[in-house]
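Sequence unavailable; structure follows:
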């Protein structure tokens, strides 16, 4: 029987460096999922406690919990922590806990540590950001701190990996040697002895502080059924327990007891303050005018870079894929298998991998902003604007995360404690242009926007891409403002955020972020795209009855005098038109014709409801099937450019059609996964359906207006 790995919980305040430490310890041996029973994301990974030259290597499972300031939750993300730590039968219950503390703000960070330690869990305190503390004229001595706290205290640098060997050793000792229970920092039985004893006896508990959590948090404990919660309510009434007053006294008591401990461990020379260069940067980046302009300039640089830097590798991949498809067609015997492999599978894969460079560059640049500490400044400056629209500064995180993918972005709204603002954020986040839209944007922009610079530096295609992302942001904020008139506010809103100091990015962390993002796109989105490409090939290669064969014979008879390549192109086109896919496209064509779209684009629109990025793969498959055999080596972009409008004889993808499609995809809710996560987060179909209707109406209306104005 395989031995179960020891589980180590990684807990800490937001911005304490917990994620950096997780990446340092686990490297690429990590995975994401959800905590059992909830949709809160869980990151877990393995790391080794000993090195090979020290003997046997023991691998343990490290679980990265959501960042919290205290074990008393204020959001759905934070509730997960106590649902695990208060329930020894939970599959993620840890054998030991690493509490990551920001050494530059030690007293506040130690509040969480004392709460975790009082739960009776074996704990290691990892002191991070010592360099920041030194820049603020603070020197932290780990030895007196460890003696006073009674737990191992290890100095680390989560960004460089310094001190990790000592941290592994401390964790190993915790697992190998059972330690006596530490005295409580705060013992609730000192003032509530009868209540605590009754709860311990009724629920078979041995820890006083854990018994207090049953009293205070039982309504949010998923592992307690209703009768057991009702019994705790009866205990509260019986003993006249005032939770608000008690928790206030607990917090004050903990800080009073921590103050002398911190004074002994931390030496302050002069006045501790944020580094001078941090203060100088904040004067600009938090300024009510320059702050917004700086943010817009940074976004503009990002989208310029995405186009300028990614264009060359994209062209290589596109040309290489087209050449490989052409070579494969020539090398394999003609037939159904050849066509399935080249026009179906390889065309679908080509529609995925061509966008890897742009996605990699985009996520790398966003990760740099997060690593540097700038994203917290964005939340602060945007809070001023967002309050007028019904949101608050914390809504920035889901909105910016929506640039990657709306599904995890909507999940991050759990950090918004106000239910009104959380719902508004959920409803408008899908309007942010996610990475699934990027393939559509780039292929269509490349068709109609020339490769030239403006003012000698700005790439015109990058400017259009920036405009599309900005249009999505403007639509999200505008929609939030309009929806705020129809959704009733029931709670008072507040916004508090600890401002981190600026830091140089840790390149390994950025690399892991890029790797995870690209892998997610290729594996998750790629599976959908390839599967739909194969299904589309089948639907586009076969049709009902013998209509395809009859149409083919008619074309061959009518064009018997034409050149073979012209004849084959006409045959391919008519076969596609009379296929199952063609019949479906013809069925919906009247509804989309006012937007300038034909039945082929209609097929792509419908297929992209599974995932937006399927659009390009669908077009690659359709035009591979319906194209001329002599054009096998053409890239996807060249095939779109060569497509003709049967009614006008001119190019199909005119500026009017292309910009109409671009605007349609800016606003359209074409992602079943997003609808599913909104259903889970709002616990019903009411809001997902409202979201689907208003976004599709907005997309259709905007695309119609653009096409009519430009044609």
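Arrived safely, thanks for sending. All figures in this text were calculated on a predicted structure; none of them were measured in a lab.

Could you use CA atoms for every contact and neighbour count after this?
OK.

which residues in the stretch 101-250 of the chain form strands?
123-128, 138-140, 153-155 (DSSP state E, counting those that start in this stretch).

quick one: which of those is nearest residue 519?
Among the strands of the stretch 101-250 of the chain, the nearest to residue 519 by CA to CA is strand 123-128 (29.9 Å).

same for whichever strand or helix holds residue 674, what does it pack against?
With elements taken from DSSP states H and E, the one containing residue 674 is helix 672-682. On a contact count with 3 or more CA pairs under 8 Å, 6 or more residues apart in numbering; DSSP states H and E, helix 672-682 meets helix 406-411, helix 686-710.

which is the next helix or strand following the shortest one?
What that stands for is helix 406-411. The helix or strand immediately downstream of helix 406-411 is helix 419-428, counting by DSSP H and E.

next, the one to line up against it:
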């Protein structure tokens, strides 16, 4: 079967590449991994004006073909290896019009690889604000490739881009120039022999392979030996060749831009982003603004979600009560109400908070402020042996640790990358949010501090900040033990401030809610049904003895049948298979203030932290004949210890909160850590140190507050 025509999107970070990919492919996308490496490969399909469908590959962002991270190495391998299955037939290079000179470096490098190129200019409006005017037809004539002005956010220029892609694909737009720089003159005639050995179609491809020879994975042993010998004979000096290449390219680019770009003097235009950054990146005011933003974020999560959560909780409570009234008593109705419905309610009630959290994070990202958080945090990160590049995985960890750990691939320094992976799970992810919400609502009073601040929101922010502070401490300690002398510097381009795309915010909120319901909901529902079975059934002899005991008591005390039914349900639950599992670990967790029910939830939530809520919903629903329509919080609030005292005191609640701040209750996180580090050593270290922290903090909290 013939491979479909493929087009790669290439560009610097923050150039609008992802927006263009979404505009071209719409919902026709899928995510996988590039062959042999754990780097995300986003592919999709789009239709050209002729009706032909072509494949679009979104390559990771890079500034040049000199890789400094795993993501950039992927770009190098895909473009240089002619046998790579992902090598594109054409490349669309997306360039920021406001920083065109720097962006054209990568563009001209790809042109010299012999790959047909179309240049897409984004952020034309921002360039205009800077006083930059680009003569697109002249730039196209000078480069000898199609140049299209684009605004993917507003879907402008997409039709012209597709027409240009079709023209290049069909041969209607032949290449008008050869090499952008003379590679043979730069390197010497030996580069011709090198291209023959490496099997490269261009001299520039051979030069790049020689520069990156130790990291090149697609050459065989004979090719490596021959190239190394040839480079030795020719006295090839990688750093000198790279420096001279870049200087030559920028010299030619400058000549082109003199004819196709006009720039007003800086005083004529003042970019709004620069004025805002004087405050938001200030060492003092910037950090105060950051703390205020985080404070408002966590206050909003509780304040904005209160009403929809109450509505959802009330709706499920009434539905449970209604089903109890109309369905005949029996195992099937018990499974439906106390297994399936209890599990679904444990998922649905937290959808408003999940949507609000991701909506607010999307606003921060879309506005350009999230990148400023990395910049502000660089000094703090360096004090613990990391740099500002580690901040993005840590912030991403507030959503989910799995993609956050994968995001650490962009960190060039191996030591900093490893430490970042080890501490990222200490950031409170969205899976912890349902646990925090149910426990904070249970033991923290809903009151105002100073008349305006929500106490529950303050506690929630405190839990997130505690995880971050302890992550910094662990990073500092790890920095002392992991010995790597490699030094790195944190360089990043700050995107301009923009108004958030509210459609994008809404789509993200719905998408994350769907993912939560589909992924977490599926696990919670399955475990809820299994738990219902384990909580309903037990050793037959013991269950039969309990039935006989209470049948006798009912005959002797006919006026106390309702209370005896409740006592029988409680005793059956305690002697069920789930009860026995909980009782078996109770001696270990009793010092933390937990009973056997909480013990079961700790075990089941190892699959996913949010399963804690579904587990508690099932355990407190099975055998509850008195209040079938009561909410989970009401049932937990009414729970008693063996001595009749309340189960969920302030000490127990805070102990549980701290346990879930630190415990690595997530199989997926362990799996992704193993995949990213290539060893089970680091997941084991991660699990053990976080488990010890969780136990010690929980023990201390219960001892102090009980």
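Arrived safely, thanks for sending. Given the structure is predicted, the values throughout are model-derived calculations rather than measurements.

would a markdown table of the helices and strands packed on helix 672-682 of structure 1 with distance to residue 506 of structure 1 be doable?
Converted to a markdown table, these look like this (distance: least, CA to CA, whole Å):
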| stretch | distance to residue 506 of structure 1 |
| --- | --- |
| helix 406-411 | 23 |
| helix 686-710 | 38 |
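
Tell me which residues of stretch 568-587 of structure 2 come out buried.
Buried residues in stretch 568-587 of structure 2, defined by neighbour count with 16 or more other CA atoms under 10 Å: 568-570, 572-583, 586.

Highest mean neighbour count out of the strands of the stretch 101-250 of structure 1?
strand 123-128 (a mean of 26; mean count of other CA atoms under 10 Å).

That strand aligns to what range in structure 2?
On structure 2, the counterpart of strand 123-128 of structure 1 by TM-score structural alignment is residues 117-122.

post-alignment, that stretch versus structure 1, mean distance?
When structure 1 is overlaid, stretch 117-122 of structure 2 sits 1.0 Å from its aligned residues on average, using mean CA distance after the TM-score superposition for structure 1.

Where in structure 2 does the helix holding residue 674 of structure 1 align, residue-wise?
Aligned by TM-score structural alignment, helix 672-682 of structure 1 corresponds to residues 667-677 of structure 2.

Please name the nearest non-neighbouring residue to the equivalent of residue 76 of structure 2 over in structure 1.
Taking TM-score structural alignment, residue 76 of structure 2 has residue 82 as its aligned residue in structure 1. Nearest non-adjacent residue to residue 82 of structure 1, counting by CA to CA, 6 or more residues apart in numbering: residue 71, 6.5 Å away.

which one in structure 2 is aligned with the one you found?
When structure 2 is aligned by TM-score structural alignment, the residue opposite residue 71 of structure 1 is residue 65.

quick one: its match and residue 74 touch, right?
No. Counting by CA atoms under 8 Å, residue 65 of structure 2 stays clear of residue 74, with 10.1 Å between them.

Tell me which of these two has more neighbours.
When neighbours are counted by other CA atoms under 10 Å, residue 65 of structure 2 and residue 74 differ, and residue 74 comes out ahead with 23 against 20.

Could you say which helix or strand holds that one?
Per DSSP H and E: residue 74 of structure 2 is located in helix 70-80.

now do residue 568 of structure 2
According to DSSP H and E, residue 568 of structure 2 maps onto helix 561-574.

Next, the mean deviation of whichever helix or strand comes after that helix compared to structure 1.
Downstream of helix 561-574 of structure 2, the next assigned helix or strand under DSSP H and E is helix 577-589. Helix 577-589 of structure 2 differs from its equivalent in structure 1 by a mean of 0.7 Å after superposition (mean CA distance after the TM-score superposition for structure 1).
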